[in-house]
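Asker: below are the sequence and a predicted model for it; my questions follow.
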Amino acid sequence: MPGSVTQRQIARTVLVERGIARLAELRNAGVTAATMSRMERDGEVMRLSRGLYQLADAELDTNHSLAEAAKRAPKAVICLVSALAFHGLTDQLPRHVWIAIGRRDWAPKPDGTPIRVARFTENLLNEGIETHTVEGVPVKIFGVAKTIADCFRYRNKIGLSVAIEGLQEALRQRKATPGEIADQAERGGVGTVIRPYVEALTANG
């Protein structure tokens, strides 16, 4: 039917522009859920999770899971081990995408890429954010110094060794200065925790 063809063209255009699109975005562009179901059935699109679509022939970035998480939780910020991995500061391949959300924000439903949630106060959630584009999707990710400080704050969840590895790599690769890390650590209330590690690593060159 001509209408379906037109809707498919619109859907492809939206998905090319945005990389990943929510059903609400496609509906706003004039595409029905039925059209998306037919496109999925015909192998034109992939349904990543409920109401989240991508073209089947789209080139997947190594950080694809971060783009998917950003679409599922638009207010969230990629944090902790996932942010360490994005910045090249750990050899770990996180099985989950770590996201930071506010104390009262809704967590995304368990569907698609596994997500782990860390709840931040508004002050800590809204600082040190960088925006990177992954597969056409703007993804909010904490910067290096902020990520290191957060890893020490959440060391009981991710492991102290992971936090130390991130700190060591950040200093070795010169992706953050000791001063920047110390400043973020003070803001996050872990200044006294992180200081001995910074001093030991900088003393050893």
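Answerer: Noted; the coordinates are in hand.
Asker: from here on, just use CA atoms for contacts and neighbour counts.
Answerer: Will do.
Asker: which helix or strand contains E199?
Answerer: Applying DSSP states H and E as the criterion places E199 in helix 191-203.
Asker: that helix packs against which elements?
Answerer: helix 144-153, helix 160-172, helix 178-187 (3 or more Cα pairs under 8 Å, 6 or more residues apart in numbering; DSSP states H and E).
Asker: list the buried residues in the lengthiest helix in the chain.
Answerer: If you go by DSSP state H, the chain has its longest helix at helix 2-18. Buried residues in helix 2-18, defined by neighbour count with 16 or more other Cα atoms under 10 Å: S4, Q7, R8, I10, A11, R12, V14, L15, V16, R18.
Asker: and stretch 70-86, what's buried?
Answerer: Buried positions in stretch 70-86, judged by neighbour count with 16+ other Cα under 10 Å: 70-73, 75-86.
Asker: next: stretch 150-169.
Answerer: So, applying 16+ other Cα under 10 Å, buried residues of stretch 150-169: D150, C151, F152, R153, R155, V162, A163, I164, G166, L167, Q168, E169.
Asker: now do stretch 91-102
Answerer: In stretch 91-102, counting by 16+ other Cα under 10 Å, buried: V97, W98, I99, A100, I101, G102.
Asker: and for T121, the neighbour number?
Answerer: 12 (other Cα atoms under 10 Å).
Asker: tell me who's in contact with it.
Answerer: G102, R103 (Cα atoms under 8 Å, 6 or more residues apart in numbering).
Asker: ok, now the one 4 residues further on?
Answerer: L125 sits next to V77, A100, I101, G102 when contact means Cα under 8 Å, 6+ apart.
Asker: alright, now check it against this:
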Amino acid sequence: MCGESALALHDLIDDIPAAVHIAVPRGTRRPAISYPPIVVAQYAAKTFDLNIEQYEAAPGEFVPIYDAARSVVDAMRHRNRIGQTLALAALGRYLRTSGPDGVGNLQHIARELHALSVIRPAVEAVLA
């Protein structure tokens, strides 16, 4: 899971997504299912596995999901698509709840995704 679904599961936004947001490596077949509604994002194969963790959706049923820091970086990268207000709200909540390593984790992921130019000024603005 990724995008708004991951942000919601990490309690970084209050919104309930209207669809399940999933990610697939770029160049692979996009799944087509009728229910639940899905939004498919394609990420570069090189960084697709970056910061994936397992979320227990039901007892014994695990779903791969991007961790909170990766979800925030992706939200900021795609803020024009998901909305700047939602992305900044997620960033602000992440920074308030992530502890002393939060900014460092964001910077590490942003560096890997070539998004430091987006994350650095946003973090500075939220923390100011």
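Answerer: Yes, it's here. Every value quoted in this text rests on a predicted model; they were computed, and no experiment measured them.
Asker: follow-up on the earlier one: the helix holding E199 of the first structure vs helix 160-172, what angle?
Answerer: 50 degrees (axes from the mean of the first three to the mean of the last three Cα atoms, to 10 degrees).
Asker: any residues touching helix 191-203 of the first structure, and which ones?
Answerer: A149, F152, I164, L167, Q168, P178, A182, D183, A185, E186.
Asker: the aligned partner of G102 of the second structure in the first structure: how many residues sit nearby?
Answerer: In the first structure, the residue matched to G102 of the second structure (TM-score structural alignment) is T177. Burial measure for T177 of the first structure: 16 neighbouring residues, criterion other Cα under 10 Å.
Asker: quick one on the thing from earlier: using JSON lines, lay out the contacts of L125 of the first structure together with distance to R38 of the first structure.
Answerer: Formatted as JSON lines, those follow (distance: Cα to Cα, whole Å):
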{"residue": "V77", "distance to R38 of the first structure": "33"}
{"residue": "A100", "distance to R38 of the first structure": "35"}
{"residue": "I101", "distance to R38 of the first structure": "34"}
{"residue": "G102", "distance to R38 of the first structure": "37"}
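Asker: closest one of those residues to T131 of the first structure?
Answerer: V77 (9.3 Å; Cα to Cα).
Asker: tabulate the contacts of helix 191-203 of the first structure (TSV), appending distance to E25 of the first structure.
Answerer: Shown next, in TSV, are these (distance: Cα to Cα, whole Å):
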residue	distance to E25 of the first structure
A149	36
F152	38
I164	41
L167	39
Q168	42
P178	43
A182	41
D183	39
A185	38
E186	40
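Asker: so which pair among the residues you listed is furthest apart in space?
Answerer: Q168 and E186 (18.3 Å).
Asker: what sits against the residue nearest the centre of the first structure?
Answerer: The structure's the first structure has its C-alpha centroid closest to I78; by Cα atoms, centre = their mean the separation is 3.4 Å. Taking Cα under 8 Å, 6+ apart, we find I78 of the first structure in contact with L66, A70, V97, W98, I99, A100, V139, K140, I141, F142.
Asker: against A70 of the first structure, how distant is it?
Answerer: 8 Å (Cα to Cα, to the nearest Å).
Asker: again, but for A200 of the first structure
Answerer: Counting by Cα to Cα - A200 of the first structure and A70 of the first structure are separated by 36 Å.
Asker: ok so, going back, now the two most distant members of the buried residues of stretch 150-169 of the first structure.
Answerer: R153 and E169 (17.8 Å).
Asker: where does stretch 10-17 of the second structure end up in the first structure?
Answerer: Under TM-score structural alignment, the match for stretch 10-17 of the second structure is residues 87-94.
Asker: trace L23 of the first structure over to the second structure, please.
Answerer: Checking TM-score structural alignment: L23 of the first structure goes with nothing.
Asker: ok, L23 of the first structure to A69 of the first structure distance?
Answerer: In terms of Cα to Cα, L23 of the first structure sits 15 Å off from A69 of the first structure.
Asker: give me the more crowded residue out of these two.
Answerer: Comparing L23 of the first structure with A69 by other Cα under 10 Å, the one with more neighbours is A69, at 22 against 18.
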